[in-house]
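> just need the structure, nothing else, for what follows:
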Amino acid sequence: MTASKIHIIYNGCQMRALDSSRLHKYFILNHQLIVAKPEEADYNILVTCGVIRKQVESSFSLIEGFKKYRGELIVLGCMPAIAPDEFKSKFNIKYLSTKNLEDIDAFFPHFTVKYKDVPYAHEPYKNHVEYDVFKERERKDYVENLKDDFEFSKKFLAKCVSTIKTKAGINVLKPGEKTDIRYINIASGCLNRCAYCGIRSAIGPLKSKPLDNCINEYKDLLAQGYRNFRIIADDLGAYGLDIKSSFAELLHKLSEADKGLNTRWIFEDFNPKWLLRYKDDIYKYVKQKKIIEILCPLQSGNNRILKLMNRAYDINEVVELLLKFKKANPLITLISHAIVGFPTETEEEFNDTLLMLEKLNCDELTILGYHDSEGILSHNIEPKISQEVIQERLNKVRELLHKLKTPVARVY
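Reported below is the predicted structural model:
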């Protein structure tokens, strides 16, 4: 049978980037040809995102653009499950949501290697489409402010030294060891039901990878000389709770496997409630400077709003813990997200979020204005905050991050 030409592209998160890499392997193992240009393809595979409205619109725009090519378009990823009614009203094309990705075999029944048998990817796919976060005026202002505010602070210089050591392996790695970061996907799906989020409908419930599989993947990568790892999942800290294990057990087994080696871990998307549950285990590795980066989405600085969001933690406990991490390792990179204008949020409660951001002074922040959408629990919470007020609050966030000189800040 003649090989088909396949073009793969994605516009989503790192988890979907790993899915895209695994899809690449799937087609290669079934003797298909991967092409760089969509106009050359017999099949265009688009892995979509819908985490925020801009990503939904970006996905729709990409679909419209791909309709002009002769190849059949197949839409995968989270968007079809996050905005199902809108998607189906606009398009009549083949699609699968993330939780059903293994069903792709039905689209290619002649393939001998099934998707479930394809090894997990350890590198994100490179063919990524970005959407515009800033308008041109905002982008220009951002650059001008960066030039005006830049200074050789102690924090900046320390970060430079740390980054150089990590990337170049200076005084860290031995000959033959590699500086590249490799990803280990430990689980899919989510245990939480955050009120503002539609992603769970796309990714499904928690499904942890067997502990032995995780450890064997880790050992294989260590044997290849890799020492820097991004530990990733849709709901990272929930790992193991569906298979009678735990995130703490995973860390212990990983640390046993790399004994005597100078390894570094990055934690991607760590719900604060799990951070509190495993705080002693995590603190130990932070203090050892083994954990060098944590993404922990705090979402709000106010406990009443967090309760409405179905976020089960006390924000004050989380902030104190993260400050303890920073004291144990001043070079740790802390990344977080927050939502502004969640339904019923008062000005005082919004100010609690500003105070939280100022106190933590994270290295990287993504701040979102609340957007209502179909199927999310917060759709039924009233009253809603007007878009005018949300934009006013986002402007206040911008002013604060400008004052703090936050190295990486995305506000939209």
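
> C-alpha from now on. contacts and neighbour counts both.
Fine.

> what separation do you get for the closest residue to residue 126 other than its chain neighbours and residue 338?
Nearest residue to residue 126, sequence neighbours excluded (CA to CA, 6 or more residues apart in numbering): residue 17, at 7.8 Å. As judged by CA to CA, to the nearest Å, residue 17 and residue 338 stand 23 Å apart.

> so between the two, which is more surrounded?
It is residue 17, of residue 17 and residue 338, that has more neighbours when counted by other CA atoms under 10 Å, with 23 against 19.

> just give me the longest strand of this structure.
Counting residues, the longest strand found in the chain (DSSP state E) is strand 178-188.

> which element follows it toward the C-terminus?
Sequence-wise, the next helix or strand downstream of strand 178-188 (DSSP states H and E) is helix 200-203.

> for comparison, sequence B:
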Amino acid sequence: MNFFIKTYGCQMNVNDSEKMQHILENKGLTITRDEGSADIVIINSCAVREKPQDKIFSYAGRLPKDKIIIVAGCVAQAEKEKILERNPNINYIVGTHQYYQIDGIVDEILETRNRKTGIKVQFIRQWQEAIPGIDARTSHVSGYISIMEGCNNFCSYCIVPFARGREKHRPFEKIMEEAAYLAEKGYKEIILLGQNVNNWEDKERNMKFTDLLDVMAQRIDVKWIRFITSYPGYYDNELIAVMAKHRKIARNIHFPAQSGSTRILKKMNRIYTRGQYLDIIRRFKKRIPDITFSSDFIVGYPGETGNDFKLTLSLVKKVEYENIFSFIYSPRKHTRAFKMEDKLSLEVKKQRLYELQELQRKIQLKNNKALAGSTVEVLITGKNPKKPGDVIGRTVSYRVVNFKSGTGAGEFTRVLIEHVGPYSLRGREVPGRLSGNSN
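This next block holds a predicted model:
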């Protein structure tokens, strides 16, 4: 029996899909990349914004009625009744804490054969360590490791606490076991995952996130260690010191600001001010001059004035992010912001989004032009599907580089940058040891 997994959303969802694939393959089912040939289609859903949520309903509605359809993930957890109302052909709703039961759920569907709909969406407060070793990875270069799930912050706009539950933290030894397993398999990069990844702790061992990073950098034989997504309110000088100590910890941080206005940050229930956010960046750059940042921004938040938006633009100018992910505010049911009065027109919101993205495009082009003529270290991630003979790679600061190479994915090489654009670089592979700029 064949199964197909359609994944929407963040890296946490990608990792959950890897876990479900691993479980079902161990059960004897076969993964297929062609949904048309699949007997079972699993939709791993995202509820962060309205648009990706609507895509899920649209996709499920297009699937043939003879397929077994399972909806998993955040939309399944938060909108279970709505899913069944809109598409009665769906066989099962699987919440964010039940993915490890996917084998039993498939058994239940196949045994009954009466196409009766089932729902499993209960929150589980303790960490569930159900997967001993995951071979079903979407990438053979970068290995994801979930170290925590859920969120206790309840930002006013965010559905995550309602879709993923409260924070739960994976034990230190289990994290290290998976990291060692990935290193042994030849992975060059490990990416630690969590909604508030830098708030991880192991209370039994009296360990914090800084301790985990310090130990992992010393013991695990990989080139780069990254972590996403971090929360600005949980940074301290200890974490900065650990990152400065280990070159292995990539000098690039995803550092979501959401807004440049302290007034809007307060309405969002973010526990930091604009000044505190900038102070953390200042302290990082003092200890690690070559560090770079990416960020998330929401425009058109309820109550956002023209001045609030100007403060966001000025923050982006001041920090000069490597890249940003920016969106128009999307109301989410269950959140506090859902009930806030929203007077801004869609036209104004779209204009603000355009201005923000255009500013960032200019910043990225300027930053990339500074690399022209320099040689950078690049991790090859795979072939370029649009240009035969080309490969795609990433620098330590997550810049995308296109070039020709006979070297395969997962290898590091040197590339002389010859052409630049706002979103990618192009160059040629050069021999020898890396020297000079490695951004």
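
> and the TM-score between these chains?
Once superposed, the chains reach a TM-score of 0.76 (TM-score structural alignment, normalised by the length of the first structure), with 347 aligned residues with a CA RMSD of 2.8 Å.

> ok, back up a step: aligned to the residue nearest to residue 126 of the first structure, what sits in the second structure?
Structural alignment places residue 17 of the first structure opposite residue 14 in the second structure (criterion: TM-score structural alignment).

> hang on, that match packs against residue 20?
No. Using CA atoms under 8 Å, residue 14 of the second structure makes no contact with residue 20, being 10.0 Å away.

> which ones are touching the residue nearest to residue 126 of the first structure?
Applying CA atoms under 8 Å, 6 or more residues apart in numbering to residue 17 of the first structure gives the contacts 10, 124-126.

> need the max-distance pair from these.
10 and 124 (10.4 Å; CA to CA).

> list residues touching both of the two?
Common neighbours of residue 10 of the first structure and residue 124, using CA under 8 Å, 6+ apart, are 17, 20.

> neighbour count: these two, which is higher?
Set residue 10 of the first structure next to residue 124 and count neighbours by other CA under 10 Å: residue 10 wins out with 25 against 19.

> helix, strand, or coil at residue 283 of the second structure?
helix (DSSP: H, G, I helix; E, B strand; the rest coil).

> what does residue 321 of the second structure give?
Residue 321 of the second structure is classified as coil under three-state DSSP.

> what's the neighbour count on it?
20.

> next: residue 59 of the first structure.
28.

> matching it against the second structure, which residue comes up?
Counting by TM-score structural alignment, the partner of residue 59 of the first structure is residue 56.

> isn't there a helix covering its match?
Yes. Counting by three-state DSSP, residue 56 of the second structure is part of a helix.

> residues in contact with the closest residue to it other than its chain neighbours?
Leaving aside its chain neighbours, residue 56 of the second structure sits nearest to residue 45 (6.7 Å; criterion: CA to CA, 6+ apart). Residue 45 of the second structure makes contacts with 7-9, 13, 53, 56, 71-76, as judged by CA under 8 Å, 6+ apart.

> tell me which residue of the first structure lines up with residue 45 of the second structure.
Using TM-score structural alignment, residue 45 of the second structure pairs with residue 48 in the first structure.

> ok, that match to residue 309 of the first structure distance?
25 Å.

> same thing with residue 234 of the first structure?
18 Å.

> kindly report the same for residue 383 of the first structure.
14 Å.

> repeat for residue 330 of the first structure
Per CA to CA, residue 330 of the first structure is found 31 Å from residue 309 of the first structure.

> who has more neighbours, the two?
Each of residue 330 of the first structure and residue 309 has its neighbours counted (other CA under 10 Å); residue 309 has more, 20 against 17.

> does that one touch residue 196 like I think?
Yes. Counting by CA under 8 Å, residue 309 of the first structure touches residue 196, with 6.5 Å between them.

> perfect, that will be all.
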